[in-house]
Every structure is written in structure tokens, then in C-alpha cells.
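[1] here you go, sequence then predicted model.
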Amino acid sequence: MDQDQNDSLQRNLSNRHIQLIAIGGCIGTGLFLGSGSTIQLAGPSIVFIYMLIGIVVFLVMRALGELLLSNLNYKSFVDFVSELLGPYAGFLLGWSYWLCWVVVGIADLVAIAGYTNMFFPNLPSWVPALVCILLFYTLNSLTVKLFGEMEFWFAIIKVVAVCILIIVGGTFIAVSFKAPTGEVASLSNVLNGGDLFPNGFRGFLAGFQSATFAFIGVELIGTVAAESKDPFKNLPKAINNIPLRIIMFYVLAVLVIMAVIPWHSIDPNKSPFIVLFLFAGLPAAAAVVYVVVMTSAASSTNSGIFSSSRMLYGLASLNKAPRFFTNLSKSAVPVNGLLFSCICLLSAVVLLAIGNKSIIDTFTLVASVATIITLFTWSLIVLSYIRYRKKYPERHQASLFKMPGGIFTCWICIIFVILTILTLTLQSNTRIGLYLGAIWFASLSVGYLLIPQEVKKDWKVLLDQAINKN
């Protein structure tokens, strides 16, 4: 890298970028595409699932916020995990989180290809995936501010889509709209005759996996923190708004969907957002929602490309990845990490060219792997917080953004993570993801053991220099 170039990430993301990235992280492809299968598993109890996960997500993000603001030299959560829990934990987390966004990106590209097929049935499915990779690589390589602008508008589209669904669905409920199939929109459809757990407690538990997947990306704010202007103002504001967003984008949305469409009539293989308008006999509106779902998948892919490139940059800066990933462009973009992540995403093009799996099948498998890594990430964040409270009590006392409940709520989050992982054993398709996750962590652990001790000592020196610099 030339000496006249920037040698560190720049704080070029403004308040509106951070707020909309946080909102976009709360509205993932899992909500638009995967909520149908969750509703089929859990029935009306999906509302309780989203609320429980939302509480845990908020607590984890509060822990994340206090930790990041305790030392602005932390570029991401991998830095404080490495310092507080040790190099092994940081190594596992950094590479696992990178993999998480790569596999989510692959699933999102498959979804984009599938929905593009509706408008261009003769177009080879791998073409839109390749176009998206090239487009996002080009745009992300220019400047981080452009990434912020893209996510700003992507998030606005998603917010508007959810708001329209709630308004339209609410109108259907208010006027007791009768669908062409004969069903009448009513809140009584949600109550399901008083049976909130139609598939029993097992069905309720099984819904947690796909519901958790819908929240993947909310921790992205911990990756963009290093490039945020005025983090002491923007980070707390973005995190504190999470509960309101979850109530609006998840709880209200699924309540409206189940009130208009009886839960047992929802096709788990289709987006309930699209099905709602088809159910009401509005195919033109459904076609618009198709575009919105594609936009959501594109937003997730874009976030994944950004996050994975920054994760490689952080790992390389600590010698946990090849040093060429630390190379920055003149606009302070980690171009080598960006290129490598995009190359890995090309596997989606190969999959679409030779594979024959459905969108939902691919999503289920990828979702289970990504969910495991996300739960692993959340658990390390709260475990780091527990260690932080013991190691730096003076920082906690000086903090203006303390985690509610402190260490007690950390243990609640850890118990939740353990129980959610156990729910992955309830279904055969999610068990495969659990096994793949175990193989990944075992492989990383073997790789860590093979790394010479001299290299690991260098990790500690580099980390100390990075997090203690003036």
C-alpha cells in the first residue's frame, strides 16, 4: 500500500447512514422470505417468538454498544472479543462471521435469481446473481459513503414496504375484507379459536431457528462503528430504537398477515408478503412486492459484501489472515478483502448454473448454518461483556451507555442461545446445518492449533498496539 494512502478505515458514515443501516439490519430477507415457514411451524405463537428474540437482540446490542464505546480503537466486535476472551475466541469469531455473511450472500443471490425468473423466465438464473456481484463489488470499491447511501435507500424501500403491508392489511381487517377464496379478514384469525400453539410446544420451539435467522444483520452496526461519525451519539440512538422497530416490522407485520390470511393457509414455500396481495386478488401489487423482496435480498448481499471485507481487514491487521487483506484503496476501502469475498460469492453462480434446489430449500439449509454462527457471535459478545466488567470496572462506571441489568441479563442471553441451538435438533433439515456448523468450528480449531506460537504472540502485540493507540 502506498504511504500517501489512508492507512486505516475512515469515519465517513453519517447519522442517517447509521440509523438506516440499523433499520435495514432489523429487516432481513428472513422476514420477507422465511416468515411463511415460521408461521407454519409456530402458528400464532410466532408473535411471542419474535418478541422474545427481540428482547435478547436488544440486550446483546446494548452490551455491544457499551463495549464499542468503551474504546473507540475497537474496529469491530472481533477486537474486543480477542482482547477480553483471548486469541482463540477472536480467531473463531472473525472467520466464522466472515463465513456467515458469505453463505447468507449466496442464499440471497439464489433468492434474487429465483424472483428475477418471474419477470424474465428465459433468462439463465445465474445471470442476475453474477450481475449483482459485479455491481456491488464496483460500488463498494469506490467509497464507504457510497455503501452507506445504498443501504440508506435499500432500507427506506424495505421500511415503506412493511408500512404499506401493515396499512393495507389493517384496512382489510377494518372493513372485514372478503377474499376471492371466501375467507374474511379478522383478528379472530390470529386468535385461532384460542389455540395459540396449534402445533404444540414442539412447533413453538421449532419456530425459533427460522425466526432467529430473520434477525441476522442487526449486529452489523458493530462492524460499521469504526467508520461512523460521532459514534457516541449515533450508536446509542440506533441501538435504543431496536425494540420499536421489532414491534413494528415483525410483530405488527405478522399479526396483519395472519389476520388477513388464516395461518394454516399460508404457503411456507412462498413469501407471505407476496401471498397477502395475491390472496386479496391484487396481482399487480404482488408483483411490486416481488421487487421489494428482491431489493431486500440485494440489500442483504450488499451488507454481506461490506461486512465480510471489513472482517477480513480486521483479521489481517492482527495477522490472523494474509496481510494483503489490509491493503486499502485511496478512499480507505479494503479492496483485497472485498475482491476475495466477491470471488467466494461466485459459488452462487455455479450453484445456479448446475444446481436444482428450490429457493426455500437452499434458504433452510443456509439459514441453519448462519443461525448457528449468529448465535455464537451473540454469545461471545455477552461473554466479553462479563469479562469487561471484571477487567475494566472503571470504564463501566464512566460509561454513559450502560447495558440494562448488567451481568445478570448477560446470563439470560446465554441461556437463550443454548436453548435456541437445542431447537435446531428438532427438524432433520436444521440438524444438517447444526452438523455443518460443528464441522466448521472443529476445522477452525484444528487450524488454530497448527498456527505456530510465535505467530500467536505477534497477534497479541498487534492487538495491543491497535486498541491502545492514541
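    Cool, got the structure.
[2] can we go C-alpha only for contacts and neighbour counts from here?
    Fine.
[3] now the helices: where do they sit in the stretch 351-470 of the chain?
    For the stretch 351-470 of the chain, helices defined by DSSP state H, counting those that start in this stretch occupy the ranges 359-391, 393-398, 406-423, 428-450, 453-468.
[4] put this next to the first one:
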Amino acid sequence: MVSDDTKPVFIDFMTQYLGERAGFVLGWTYWIGWVVIAMTELTAIGTYMQFWFPSWPVWPWELAFLVALYFTNTIAVKIFGEAEFWFVMIKVVAMIVTGLILAFGHVKTSMGVTEFSTLWSHGLVANHGKDLLSTFQMAFFAFLGVEFVGITAAETKDPLETIPRAVNSIVIRILIFYIGALSAIMIIQPWTNYQAGVSPFVQVFSGIGVSSAAAVINFVVLTAAASSINSAFFTTGRMLYSLVGEKSRFKRLNKNAIPKSAINLSTLIVGLAVVVNYLFLTDAFTLISSTASAAFLLIYMALMWTHLRFKKQTHGTKSHGFKLPLAPFSNYLTIAFLALIFIILLLNHETTITTLLSLIWMVLLTIIAFFRIKK
């Protein structure tokens, strides 16, 4: 969901409380962040297709899906996204129910007897914590886009009632659909036995001998990735249209009022994922996802700082009864936590280069903003 001028609403707030230059830098960073997310999902699609075609390289599948999604982007986007939501919910609920049934029944599978103790019997921290820290980046990447809950305020009938309820429900949803699903798959199969690059949901159903269910689950996650790319095309094209100047060739609409030129450019950049996967067969997902994570870490830190500036400039007079708990302490704590993840990305040899690239991007945009914007 985006505002009437096709920019996310929070970018306008950043511009208002952090300045025109900050709004320029963060707006373009948000655009490139979603482009990179689409690249990551395209990489995932190639991996999912290897479930059925293990001997094929991933990049031809990525190219095929890229072309297909480009041409279907303007057709039934809402329906496609809604279908993906229900597909994923079915996947998660099925996984949790399966895990509980097997655990309570102590069912024996090819991986051993299913018990709740499998959660902790194989240890809780790998490599004395080193691998645990490296998972912060992937966990953070999994929640990118959560800011859309707030963005929908402009499209909600009663935002003062609906948005607080939606924000508060996120915690419950995480516990059920994220922690619950992860617990279920680790009860059925020890976390030490999972193969990187393959959906754990697919591995679980394959391991318990339900190969048909594994194929269905793989189709579900494939659909989820395709839907994410479809949404990214929709968002990045319209946001690029809003960011460029009035005389830009990307500031054009076709006869259907669609910014096709802007979508074309976004699609071409997303297509670089095909090249990356051709050149970096094993590390492509980590390389691309860490770039998106680094960009969004900076944006989320800026969001928390915007809230601090908002409270300072308004002296707390503008309040709608939905306050950030423990603010401003929670602001600084959140910024510190996000900074910690950023440092982990920077120090991890697999993600150092991509994290530095995001910093270089921000520095270049800041220099451009300094010369283009006089305030």
C-alpha cells in the first residue's frame, strides 16, 4: 500500500522531520531495497525449482519467471497476493499440526522418534555462538516489509482503532506462525540435519515419507516467492515514478496509467540476479539478501530517529493514544540492536562487501542530495 503520490507515507514523515536531503536519500534507498528483495526472491525461485529438476542450473528458471512476472504484473495483482497469503497460512498450519500429532504420538520416522525434547537435545547454540549471530541477518530479512502495517493507515477506515490492533497482533502472529512453525520442524527433525538451500518444510515432509506433501509445500513457497516479486515490481515501478524529476523519461504513464518505463528499469535491475546466480552458484542468496538487509537496517534506524525528532518537535502534543512503550529508551534500544546486526553483517566475511556497498550507496546519495537540494 502506498500513498496517493505513490511514495510510502513514512518517507514523507522522514522528509518532514529529518529534512529534504534525508528524505531524498532514504526514498531512493527504500526503492533499491525492494529491488534487491525481488532479486532475492528470484534467487529463491531458482532453488525451489531444483526440487523437481535437481540437475538443472537455477538461472534459466529465474529468467523464465522474471519474464513471466513482468508481463503478468498488471493483471490481478491483488488476487495473486491474496492467494499467496492463504497458501502460506495453510503451509504453516499444516506444519504445526503435523509436528504436534507426531510429537504427542511419539511417531517413529526415518529421522527417529518424534519428541518435544528434539528441540534441545542436540544443543541450542552452534559453534559457541558464532553461527547464532550470523542468523540475525536472515531473521531480520524475514521480517522486511513489516512497516507496511503502518503504511496502511492512509487506506484504513478507522486507523486509530485498526492500526494499533494490527501492530499488537504482530507479536501473536510471530509466536504462532514463525516460532510455532520453526519449533514444529525442529521437533520432527533435529536442526543439525537440515540441508542449506532447500526449504525446511519440504525436507520435513520428505523425511516423514510424504513426498506428495513435500511437492505441494514446495509449490506453496514457490508461489510465495513469485507473489513477492510481483508486489515488488508493482511497488518499485511506482516509487521510481514518484522519485524522478518531471522531465525524466521514467515520469511517464502508458494508456492504462501505468508507469511502464519505471517498471521496465526496475525489472532490468532485478534481472541482475540471474547474472549473480550464474557467477556465484552457492553464495548468491546470501550475497543478495545481505544487501537488502543492510539497506533496510539503515532505513529502520532512520525511522526510529524520525520518531524521536517528531516527539521533540511536537513536545508530545501530537498523540493518538498509541504510544511507543518505554520511549525514548525503546527508540535508542532499537537503534542499538539494529546497529548490532549491521556490525555483524559488516564483520561477516560473506556479507562484508555487500554491506559496504550499501554504505557506499548511502554516501553517494548524500553527496548528490547535498548538491541537488539546497536545504
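    Arrived safely. Note that the structure is a prediction, hence the values are computed from the model and not measured.
[5] re earlier: out of the helices of the stretch 351-470 of structure 1, deepest packed?
    helix 359-391 (a mean of 22; mean count of other CA atoms under 10 Å).
[6] the stretch 1-150 of structure 2: strands as residue ranges?
    Using DSSP state E, counting those that start in this stretch, the strands of the stretch 1-150 of structure 2 run over 108-109, 112-113.
[7] so which of the ones you listed comes closest to Ser227 of structure 2?
    strand 108-109 (33.6 Å; CA to CA).
[8] mean per-residue distance, the closest one to structure 1?
    For strand 108-109 of structure 2, the mean deviation from structure 1 after alignment is 1.6 Å (mean CA distance after the TM-score superposition for structure 1).
[9] before we move on, what about stretch 24-35 of structure 2?
    For stretch 24-35 of structure 2, the mean deviation from structure 1 after alignment is 1.4 Å (mean CA distance after the TM-score superposition for structure 1).
[10] so what's the residue mapped onto Ile344 of structure 2 from structure 1 up against?
    Correspondence of Ile344 of structure 2 to structure 1, assessed by TM-score structural alignment: Thr423. Listed by CA atoms under 8 Å, 6 or more residues apart in numbering, the contact partners of Thr423 of structure 1 are Leu205, Ala206, Phe208, Gln209.
[11] sort out for me which of those are in helices.
    Using DSSP state H, the members of these that fall in helices are Leu205, Ala206, Phe208, Gln209.
[12] most neighbours, which of the contacts of Thr423 of structure 1?
    Ranked by the number of neighbours (other CA atoms under 10 Å), the contacts of Thr423 of structure 1 place Phe208 first, at 25 neighbours.
[13] which residue in structure 2 lines up with that residue?
    Matched across to structure 2, Phe208 of structure 1 falls on Phe136, judged by TM-score structural alignment.
[14] contact partners for that match?
    Neighbour list for Phe136 of structure 2: Ile341 [criterion: CA under 8 Å, 6+ apart].
[15] right, and Ser290 of structure 2 touches Ile353 too?
    No - between Ser290 of structure 2 and Ile353 there is no contact under CA atoms under 8 Å: 9.5 Å.
[16] pull the contacting residues for Lys78 of structure 2.
    Contacts of Lys78 of structure 2 by CA under 8 Å, 6+ apart: none found.
[17] residue in structure 1 paired with it?
    Mapped onto structure 1 by TM-score structural alignment, Lys78 of structure 2 lines up with Gly148.
[18] do you know how far the closest residue to Lys75 of structure 1 other than its chain neighbours is from Leu69 of structure 1?
    Excluding its sequence neighbours, the residue lying closest to Lys75 of structure 1 (CA to CA, 6 or more residues apart in numbering) is Ala226, at 4.8 Å. Going from Ala226 of structure 1 to Leu69 of structure 1 by CA to CA, to the nearest Å gives 10 Å.
[19] same question, Tyr392 of structure 1
    13 Å.
[20] compare those two (neighbour count), which wins?
    Leu69 (20 against 12).
[21] hang on, the more buried one packs against Asn234?
    No - taking CA under 8 Å as the definition, Leu69 of structure 1 is not a contact partner of Asn234, at 10.9 Å.
[22] mutual contacts of the two, please.
    Overlap of the contact sets of Leu69 of structure 1 and Asn234 (by CA under 8 Å, 6+ apart) is empty.
[23] thinking again about what came up before, burial count for the residue nearest to Lys75 of structure 1?
    Per other CA under 10 Å, the neighbour tally for Ala226 of structure 1 reads 22.
[24] what distance separates stretch 362-380 of structure 1 from the middle of the whole chain?
    Relative to the centre of its chain, stretch 362-380 of structure 1 is centred 9 Å away, using CA atoms, centre = their mean, to the nearest Å.
[25] likewise stretch 208-223 of structure 2?
    Distance of stretch 208-223 of structure 2 from the chain centroid (CA atoms, centre = their mean) equals 22 Å.
[26] read off where that stretch ends up in structure 1.
    So stretch 208-223 of structure 2 sits over residues 280-295 in structure 1, by TM-score structural alignment.
[27] return the set of buried residues in the matching stretch.
    Ala280, Ala286, Ala287, Val289, Tyr290, Val291, Val292, Val293, Met294, Thr295 (16 or more other CA atoms under 10 Å).
[28] just stretch 15-28 of structure 2 next, same as before
    Under 16+ other CA under 10 Å, the buried positions of stretch 15-28 of structure 2 are Thr15, Tyr17, Leu18, Glu20, Arg21, Ala22, Gly23, Phe24, Val25, Leu26, Gly27, Trp28.
[29] tally of neighbours for the counterpart of Asn189 of structure 1 in structure 2?
    Under the alignment (TM-score structural alignment), Asn189 of structure 1 maps onto Thr118 of structure 2. Using other CA under 10 Å, Thr118 of structure 2 is surrounded by 20 other residues.
[30] re earlier: for the ones in helices among the contacts of Thr423 of structure 1, which one is nearest Gln397 of structure 1?
    Phe208 (35.5 Å).
[31] for the longest helix seen in structure 1, packing partners?
    Longest helix of structure 1, by residue count under DSSP H: helix 283-317. Applying 3 or more CA pairs under 8 Å, 6 or more residues apart in numbering; DSSP states H and E, one finds that helix 283-317 of structure 1 makes contact with helix 29-42, helix 87-119, helix 126-140, helix 144-174, helix 221-224, helix 272-279, helix 335-354.
[32] for these, which one ends up most surrounded?
    Using mean count of other CA under 10 Å, helix 29-42 ranks as the most buried of these, with a mean of 25.
[33] now do that one against helix 87-119, angle only.
    Orientation of helix 29-42 of structure 1 against helix 87-119 (axes from the mean of the first three to the mean of the last three CA atoms, to 10 degrees) gives an angle of 90 degrees.
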